[in-house]
Structures are given as C-alpha cells and as structure tokens.
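Engineer: structure for the following, please:
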Amino acid sequence: MTSTLKSLRHLLLLTPLATACAPGPDVEASLPAAAVTHTTAMVVTANPIATSVGEEILSAGGTAVDAAIAIEAALSLVEPQSSGLGGGGFMVYYHAADQTLEVYDGRETAPSGAHSDMFLQEDGTVYGYLEAKNSGLSIGVPGMVSMLSMAHADRGHLPWGDLLQPAKKLAVEGFAVSPRLRSYFDKYGKRLVSTTVEQGPLDAYNYFFDDSGTLRDRIVNTDYADTLDLIANDPRDFYRGALAQSIVDAASQLPRAGSLSMQDLAQYSARKHDAICMDYRELTLCGPPPPSSWVAVGMALGMLEATDFPTADEMTNWAMFTEAQRLAYADRDHYVADDTVVEVPMAGLLNRDYLAQRAALINQPAIEKIFHGDPWAFEPQRTASLYGQDTTIDYAGTTHFVVVDQWGNAVSMTATVESIFGSTRMAGGMFLNNELTDFAKQPRDAEGVLVANHPAPGKRPRSSMSPTIVLNSDGSFRMATGSPGGNSIIAYTLKTLVGVIDWGLTPQEAVNLPNVVARGDTVRVESARASAEMLDAMREFGFTIKESAGENSGLSMILKHDDGRLEGGVDPRREGTIATIPVRNAAQQAMF
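Structural biologist: Take a look at the predicted model:
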C-alpha cells in the first residue's frame, strides 16, 4: 500500500462502524451494517425493513427492478421523511444480458397553473421556507408510481401486484417507528408538522401523534394498504379516480392552496432516457440527464482527470477534490434545469476542452470567488441562452438504494419527497411531496433576468439526485452508488467514486470518509470524521471551512470485483443494512 493510501485510511474514524438498527418484530434481521463480500445478489438500502423486503423479492426470483419496486413501496411507509409513492425519483438500470443502460425519470411536474412568481407573496417578497414547503403550492404531480410501473413493464419478472404485498402487510399489521424517524421529533418536537388548522392540514400530526399528543411507538396505516390494493390492480388508477381526487383535494386546502388538478395527474407520464456518461480512468460512469444534476458529477471527474490528481500528498488530493466540486457546482447552479423547457448546454458542460479550461483554475491558494464558466462557447451550435444567477436550495428529504440481482442486472435509484415529510399533506396514506420548492423561489436575479430553474407549467424542477452506475471498459457492470442529501448529493456521490477508483478504498471505507461539500465560497467539512490535521491543512490551503457536526448522507454502494464477488458499503450515518441473496441455480441465471 502506498503512503498516500495509508494516510487516507488514517483519516477514517477509528470508532467501529455503526451497526444496523434492530428491525422491528415484523422483519428478520438480515445482515449488520458493515461491508459484505460474497458472490451473490445484493441489496443495500438506508432502512433495515426495506433491505429485508428487497431480499425477500430477490429470493423469490425477482429482478433488480422487482426488488426496487417493493423496496420503494416499503420506504414510503417506514421512511416517510425521505421518499414515497407521493414523490418521485430517478432509476438507473443496467441490463447484464446486452450490457445496456436505461434511465427512468419519475421527477414530479409543476401543475398547469404554475407560474414563475408562484412562491412570491402579494408584496413581492418570497414565502418563508416552511410556509412554502408546508403548502399546496409546493406539491408537484407525483412521478414514482408511473416510473416504477414503466420500469416493471420493461424489466420486471414477478407480477406487479405481488411486489406491493410486503408493504401492504406492514401497513396492515403495523411497524415500529425507527430510531431515525423518532430522532426528528426528538430534535424538532412538533414543529415539523402543523398543529393548528391555521398552520395547515393536521394530517401529519394525527398520523404520528395519539390523542394525548404522544408520539406513537407503532403505526398502522390502512389507508396506505387501500392505496396499494388500488394500484396493484392497475397503477394508472393512481392518476385517475378517487385517489387522484384525494391528492388534488389535499393540494387545494388552505392556507396557501395549490393549483394541482385532475387533468395534471391524468396527463403525467414518467420518461425513459439514455444515460449520460463520462469516461474516467478506463471506466465509464453514467447517470440521469437533466433535470437531474448528475452532469456535475461527470464535470468534477473530468476536471480531476485534466489535472495530476491523485497526487502523492493526500491533503493536495482533498484540495483538488474540493476545488473541482466548487467549479462543477457553480456551472450546475447556473445552467441545469428541465431541458425540455430551457436550453441546457450539455455538450459544452462535458466537453473535455472546457473542463480542462475550468481545471486550470485549480491551484494553491484556493480560488477566492467561484463563478460559472461559459460552456456555450463549446457547444456545436454556438448559440447561448443567458440565464440569471440562481440561489436555489434543495433540501434533504431523500433516500438511495442499490440492487444487483442473480442475473447481474443492477439498479441505482434515488427517490425523494424533497424535504422532511414533503409538504406534510397526505392522501391515500401517503405523504405528498413539496418538490416544487426545488424551483427557484426567487425566479429572477438582481438584474431581473429569469434563472434557468424558474417555475413554469409542466416543468420538472431541477434535482440534485445523481444515482450512478459504473461500467468496465468491456461494458460489464463495475459499481453502483449514490446518496440522499439535497444539494450535497453531488459531493457525497463524487466522494465514493474518487475513494474507490482513485484512492483504492473499499466501498465501506469510501462511504466512511469525511463528507466535504464545496458549493460556493464556504467548504463544509464533517468534523466528526475529519482529522484536525485535515481541517488545518484545508484552512492553510485557503478554504473558508465550516465544521459540520453531522451530515445527511445515506450512501449505498455495490462493487463487483473481477472474480464476480460483490462487495457492499452502507452509510453508518443512517440506519442502512446490506443483504446478500444466494444465487438459485445456473438455469435461472440465463432467464433475464
């Protein structure tokens, strides 16, 4: 091992990895939240119940897509602060038989009544965060069910309805409130939800608290069981009929009613895309196109490859890693939005000459002030769309999981309701997203120019979600990774890729590295996992450091070694677990 890698490993915490939180009595414990190496199928999620559900589906002969559907249906119930059927997400799928990649886009859309000033009050001031979040204004058309049913039609094996049964069983029999879910109320009390009708609907309060105002230890959700029954018969019934009407009614309630309509739901359809990819170190790394922000992951890697990264000095490596982030975030913040509504200079952003130009700015001391570049100069058509400066913040109500099935197919999926409990409004036993607050609430900059990510009818808000799949040079599967964490997703995901590919770490070691998030002129460093030497060296390099007491990452990774072994990594910052599933037999391996 080189001295550089030894030093990097010393940056890891010396404390043991966090073990999995014990599952409730409904679910058998599968495996502890530690690195697992085995020649099997594998599931890694941020919740032990969801991991167990994915394990159950793969053991029954399901594909990676089948497992993803069952996992997300369960997460909607047991991890409602992060994702659910009332939200959306992105799935990157690798099909082993023909070595192809597909992206399923279930990002929410703004209703037809949306407009650029929808988050401005009558006096022109922007709604406060909680006012905007906990409102009907923030609810976009949920895309999750449409996305999952589309992926199932293409790549599923077990019957659609069967995949919803584990979640239905949990909803009917009840599930224990997990330590992480409880921790939100321990930290914030009842401020997370409306407690009076003047603040908004009381759905969430009544769901979590009993008549005496005590947080429930166990939750039964028969409304959600009924929703699963409805869509088990036909997933299109999510977007029409009584369930759709209940979603519209929830969005239409005062205060701050939204404009979501039955027509908006009926017209929604998930989308299927080709992945966008970046070659890096003899590998090919791929993720979703806009409105996902995966392009920023590819840009940062392209900048690093244009330098002498990695170097023999680990602190120089951290500095270069940090500067590449800052430059990529600046371009992402300015240019990335729904590319069906605004022009996004994708060719320019990923152009090697452009990235080399940006990488040339990386030097000591740290760049004092970060600005976006001009990727339009590297676009084939050479015509620029000029946008205002965007300061949108997207929050961290998100989850990520990865699955590799017995046929070698893989899913990397990130899902969200945007912030904690989404809009806090409920329908059909589900929390409805507040995804439209991912648009720029201030739609114009100081010069009055519209920003790329302004709200508009039918538009998908920009997302930081960046589920990633890595391929070997021969097109075979190498790795799947990704994370929740709002704007920080880009940084978290990038860390794992650099950790494994460049620094030679295991998936678990890469996950355990301190999180370093460099968006703008302040660099946030997870001080609990960073050494004092690392913090001092980064300050000496010239960075303005903000020490973070905790980070909201929830990384899930699977790495496939050359001999076929799978190795997982899961984030000890959440409740994640890893499950391995024995391969059934050789004949079945040839089915899909």
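Engineer: going forward, measure contacts between C-alpha atoms and count neighbours the same way
Structural biologist: Fine.
Engineer: buried set for stretch 148-155?
Structural biologist: Judged by neighbour count (16 or more other C-alpha atoms under 10 Å), stretch 148-155 contains these buried residues: L148, S149, M150, A151, H152, R155.
Engineer: ok, the first one - contacts?
Structural biologist: When contacts are counted by C-alpha atoms under 8 Å, 6 or more residues apart in numbering, L148 is found next to I69.
Engineer: element containing it, please.
Structural biologist: Using DSSP states H and E, L148 maps to helix 144-155.
Engineer: sorry, back to before: of the buried residues of stretch 148-155, which is the nearest to A171?
Structural biologist: L148 (19.7 Å; C-alpha to C-alpha).
Engineer: helices along the stretch 301-450 of the chain, start to end?
Structural biologist: With DSSP state H, counting those that start in this stretch as the criterion, the stretch 301-450 of the chain has helices at 314-335, 346-349, 352-359.
Engineer: out of those, nearest to R460?
Structural biologist: Of those, the one closest to R460 (C-alpha to C-alpha) turns out to be helix 314-335, at 14.4 Å.
Engineer: which helices and strands does that closest one pack with?
Structural biologist: helix 3-10, helix 294-305, strand 516-518, helix 532-541 (3 or more C-alpha pairs under 8 Å, 6 or more residues apart in numbering; DSSP states H and E).
Engineer: got these as TSV, with mean neighbour count and distance to A18 columns?
Structural biologist: Output for the helices and strands packed on helix 314-335, formatted as TSV (neighbours: other C-alpha atoms under 10 Å; distance: least, C-alpha to C-alpha, whole Å):
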stretch	mean neighbour count	distance to A18
helix 3-10	16	17
helix 294-305	26	27
strand 516-518	26	20
helix 532-541	15	22
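Engineer: follow-up on the earlier one: in TSV: the buried residues of stretch 148-155, plus distance to M346.
Structural biologist: Below are those laid out as TSV (distance: C-alpha to C-alpha, whole Å):
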residue	distance to M346
L148	27
S149	29
M150	26
A151	25
H152	29
R155	28
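Engineer: run this one through as well so I can compare:
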Amino acid sequence: MRFTVATLSLAMLTACSDANNPAPDATSTTAPVASEVVAEPTQNNGWSLGYMAAVANPYATDAAVQMLERGGHAVDAAIAAHAVLGLVEPESSGLGGGGFMVVYEQASQNVRFLDGRETAPAGASPDMFMQDGEPAGFLDAWQSGKAIGVPGAVALYKLAHDNYGKLPWADLFAPAIRLANEGFEVSGKLAGYLPQMAQISRLDENPGAAEYFYPDGAPIQAGSMLRNPDYANTLQRIANEGPQAFYSGEIAEAMAASAQAGDNGGTMTIDDIAGYAAVEREAICGTWRVYNICSATPPSSGAMQIMIANLYDRLLPDNPSQQQQIRAFVDAQRLAYADRDYYFADPDHVTVPVQQLLNTQYLQHRGDNPAAPGATPQHGDPALVLGNDNAIRWAQDSTQEPAGTTHLSIVDSEGNAISATMTVEAAFGSGRWAAGFLLNNEMTDFARDYYADQPQAANMIRPGARPRSSMSPTIILDDDNKLFMVTGSPGGNSIPAYTAKSILGIVDWGMSVEDAVAFPNIIARGDTVRVEINREPGQTQADSLRAAGYDVQESDGENSGLHVILVTDDELVGAADPRREGSVSAGSVNP
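Structural biologist: Now for the predicted structure:
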C-alpha cells in the first residue's frame, strides 16, 4: 500500500535556509563530472517516480543530482554529495570522520547496513580521559588528540561503491574537487559557528585550521568565497588511487601527526589507519503496523526507531487527543533511551541483546510499566521478562554526545534508496587539521568514566572498538516490501527523537512531510523532557507536559537536520529541515 499526503509544489522543493542567508547558486560554481559516461539502465522494474535528493547543503544536493541525472545509483549520489559536504559543511562531517549508510535495492527489496564508524586506536585505554580519579571535562577531552578515532568515511565510500555503484569511482569526486579549487560561497551556518568556536575551542589556534577558518586572525564571513586546494588534492588522490591513498602514505602520516601533536596528543598511528575496514552488517528491521522499519544495528541506535514506534502504540489510548499522542511519544522515548543507554555498544566487542529488546512480549511489558512523569526512567531486563537468557550487568552509561553531524536521503531513478548519516562528532570535530580536512573527536562518544573497581559500561573505551552512536539512518517499507519512506537526522543524542518524530508525524499525526519535519522537537532522555518552544505549538506542548508532572526544559531552538523522502502513489515528496540550510531536488531520467 502507499500512504498519501498533501503534495508539495516544486516551489517547496527548494533550499530551506535562513532568510538572511540565501542558499548559494550551486549551479554557478559546481563542475560537470569528469566523464560523460552514463550508467546503463537496468531492466524496467516498474519504478516511474523519478529521483529525489534531500541533502544538507544546496551545493551537495546539486552534486547528488549530477550523478542521478546520469543514471547513477543512490549510493553514487550520496558519495558525491558527502564529498561536497566535507568541504562546504566541515563543522558537521567530512573525510576525517565516519558514518552509517542504510541502502535499499528496489529489484531485490533487500536492505543492508554499511558501517563506517570510526575505531579506537590500538593505544586507546578505558581510563584515557580520566584525570586525578575523575573524568576530564568535555572541552578538554574534545580538543585533545586522544579524542580522534581512525576515520571511516573513505572506506565506507569504497565499500558502498563496490556493492552498489554504477558510475566510475573517480567521477564521484569531480564536483567537490572543482568547488575546492574554484571556491564556494561560505554559508551562514558555517560562518556563524566560528566566533563562538574561537572562544570555546582551539580551532583558531590549531595549525592548518587556524589559517583556513581565521585568515589574518579573523573568522571567515558568510557570503565570502573560500577555496581549499589541499582538500582538492586529497580528493584527487583518492579519485585516482582509491582509498589506499588515504589510509597510507602522506595523508595517513599527516593524520597521525596531527593526532599525536601537542601536550594532549593521542595514540593514533599510521598502522591504526592502515588497518581500518568498513563493515557490511545486516540491517535491523522490525514491523510496526503495516510497515517494516529498517535501520542500522549497533553501534548505531537505529533499533530505537522500532522500539519507539511500537512502545508508542502500546502507550496510546483509544481515540487519543494530540496531547495524549505527545505524551505517548514522550514515554516511549524515555523507555527506549533507557534501554539504549544501558545495552548498546559495539557488537564486535560486547553482546547487545537487540532481538530481545525488540521482542513483542518485552515491548508489551515495557509499555505496561512506563516510568512515572516525575521519576527517572530505568532500563529493562529482557532476560527477566523473556526467561531465555542470562542477564547482562553493565555500569550505568555516562556517554555524552554533542549535537553535530549531517544527514542525506536519496532515491534514484530506479527506486533504490539510501539513508546516510555522517559525522565528525562535535562541531568541527577535534579541531585538528590534516591534508585539507578536520579530524573527528569520536572517542568522546565512548563512556569516559572508568573506575577499575566498578562494573564496566557497555560503551566503554576498548582498543579497536567503534563507539556507540545515536545516528539512526532509517528506511521504511510498506506491507509489500516496497519503499515507503527515507528519513534521518543529525543532532547528537537527540537524533533518535528527531527521526521518530518524522515517522509518527507523517504516519500517525496526519501531517504533510514538510509539517512533520518542521513540527517542534521533543526529546525525552533521562530525567528531563526538552521541548522546542519557538515553533508552534511547542509552548502548548511544554505547558501540557509540565502540568502532567514531567520535568520540562524549554528550548529556543533545536539542532535537527531532518531530510525526508516519502513515496506516494503518484510521486516522491520531500522536505529539508528549515532549521538548517538543506535543499531538496527531484527529477526523472529518460530510459
């Protein structure tokens, strides 16, 4: 079946950006791809809805469209778009970070998960962020070389392209190379971060980053043209030589040297970098109503989308009011976050009981026993409820996860889809620079508290491990296993809440795609419920939840960056989050 919503006009499928910072004209500065090769069309599979790309910056959307217009796979478009995002949106993601891709193949109706999460260096240790018996402050940890994990983005590109790509590898980097060499217009989002970053970080002091973002000691301004020839050179080498140009030789040496530099340097070596591998995993899929929600398995938090949706139904009264719907959404989040925080980590290093947490009997038990509004939600114990496994005992989680990251949703002209969330963790990652890009601070996504005489946290720092992530790239299929929705968001620990809002808003709250994306964000993790009050009806929701006994924290703005594509009977309907500067572009490819 298909779920039909109000149609968006073409005028609404344009850049959603700050009114005081119009989106740049990407077509004026983005190069044509290097080759005129057009992908051979596959057999007619009944798909007639064309393509769509919803990406976090118009330059990157344009790069995706260039690949889609040539018949490229959604994966080709995603790689080209993200290579551009690393240039024009370096505060959110880039080559020095990693990410997750969930891919749907229309012909086979299969969904797969590609894991490009960064890994801890061999020299990492559980207590590396402890100082005098206490965890170091986040700012100190964030800006240190210890925070840098081995980047996974380029290996993820290659794994995805090997599995799904249709266009030549080198062609995917041509738009970003051209922009880096010729220059791009600095956005208000990028420029707006820089004055504050100079106050709270070392971005304006670190070699390379300081000269790039603060030429002559002053932050770059919105609307100015910025070139990055070092980034162009790095991409050109990756295009010509493949990932080995990144994971060995001069680029790897520059990354290791940057990570090790200074009094608070880290342990990442060229051997750590050379040993990195992206991983293909089974996607986690679970039924909800007539849909099949598919997302990324741990170390991602994608399973929370299945948990929240099913808990929501169990908490929802008959004929609910909007306030009752919101309260069910809040309580479902509180339960799902409590379980996620306690159990989720790298599945290659710990046992994560995902299937037990998604068991209908367990979810029913959790839904029958929600935390009282004024109480702290506690994790459940599926072993106790199901009686089929030994209980797992971990320390309570202490992980913090700042609101960074980027997301892109793409459907190609054959109905294949990708939901990809990419990151360098906090804004501008670690602030450390190498070969034209910033290095991540993903090691702060582990639990930084460590006491040798106390139980370990599931998400403890372990050499070679991938830190837990809130990133939740999600693809939803209908009851015929056909594509229904592509969604996801940046936003640190709030990502599961942002993404779930888009799903419930469209499916259950009767909203258009655009209205669901713009609806006030409500995040219910731990003791507080944070409500975005600068969007209607946010204040009403905050007041109602407070009256019901919840500890409400009012927020004047949220850092979501939802990019959503909905498949209707007649067309693709998309939206980019108005809180950021993303855009949506659609079209068709003639056979």
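Engineer: do I have it right that P373 of structure 2 meets A548?
Structural biologist: Yes: applying C-alpha atoms under 8 Å, one finds P373 of structure 2 in contact with A548, separated by 7.1 Å.
Engineer: in structure 2, what stretch matches stretch 254-267 of structure 1?
Structural biologist: Aligned by TM-score structural alignment, stretch 254-267 of structure 1 falls on residues 262-275 of structure 2.
Engineer: sorry, wrong one. I was asking about stretch 142-152 of structure 1.
Structural biologist: So stretch 142-152 of structure 1 sits over residues 151-161 in structure 2, by TM-score structural alignment.
Engineer: average gap between the helix holding L148 of structure 1 and structure 2?
Structural biologist: The superposed helix 144-155 of structure 1 is, by mean C-alpha distance after the TM-score superposition for structure 1, a mean 0.7 Å from where its aligned residues fall in structure 2.
Engineer: and that helix, how far out from the chain middle?
Structural biologist: On the basis of C-alpha atoms, centre = their mean, to the nearest Å, helix 144-155 of structure 1 sits 18 Å off its chain's mean C-alpha point.
Engineer: check stretch 226-239 of structure 1 too.
Structural biologist: Per C-alpha atoms, centre = their mean, the centroid offset for stretch 226-239 of structure 1 relative to its chain is 25 Å.
Engineer: same question, stretch 134-141 of structure 1
Structural biologist: That offset, for stretch 134-141 of structure 1, works out to 19 Å (C-alpha atoms, centre = their mean).
Engineer: what do you get for stretch 356-375 of structure 2?
Structural biologist: 26 Å.
Engineer: any idea how far apart the tips of it sit?
Structural biologist: 25 Å (C-alpha to C-alpha, to the nearest Å).
Engineer: same check on stretch 503-511 of structure 1?
Structural biologist: Stretch 503-511 of structure 1: ends 12 Å apart by C-alpha to C-alpha.
Engineer: would you check the span in structure 2 matched by that stretch?
Structural biologist: Counting by TM-score structural alignment, stretch 503-511 of structure 1 corresponds to 509-517 in structure 2.
Engineer: quick one, helices of the stretch 51-200 of structure 1?
Structural biologist: Per DSSP H, counting those that start in this stretch, the stretch 51-200 of structure 1 carries helices over the ranges 64-78, 129-133, 144-155, 160-163, 165-173, 179-188.
Engineer: can you tell me which of these is packed in deepest?
Structural biologist: Highest mean neighbour count among the helices of the stretch 51-200 of structure 1 (mean count of other C-alpha atoms under 10 Å): helix 64-78, with a mean of 28.
Engineer: who touches it?
Structural biologist: 47, 49-51, 53-55, 57-58, 83-86, 93, 148, 151-152, 155-158, 160, 163-164, 166-167, 170-171, 175, 177-178, 224, 403-405, 409-411, 413, 430.
Engineer: what's the angle between that helix and helix 165-173?
Structural biologist: 20 degrees (axes from the mean of the first three to the mean of the last three C-alpha atoms, to 10 degrees).
Engineer: what's the mean distance for helix 64-78 of structure 1 versus structure 2?
Structural biologist: Helix 64-78 of structure 1 sits 0.4 Å off on average (mean C-alpha distance after the TM-score superposition for structure 1).
Engineer: residues in structure 2 aligned with that helix?
Structural biologist: Mapping helix 64-78 of structure 1 onto structure 2 (TM-score structural alignment) gives residues 74-88.
Engineer: equivalent range in structure 1 for stretch 178-194 of structure 2?
Structural biologist: Taking TM-score structural alignment, stretch 178-194 of structure 2 hits residues 169-185 over in structure 1.
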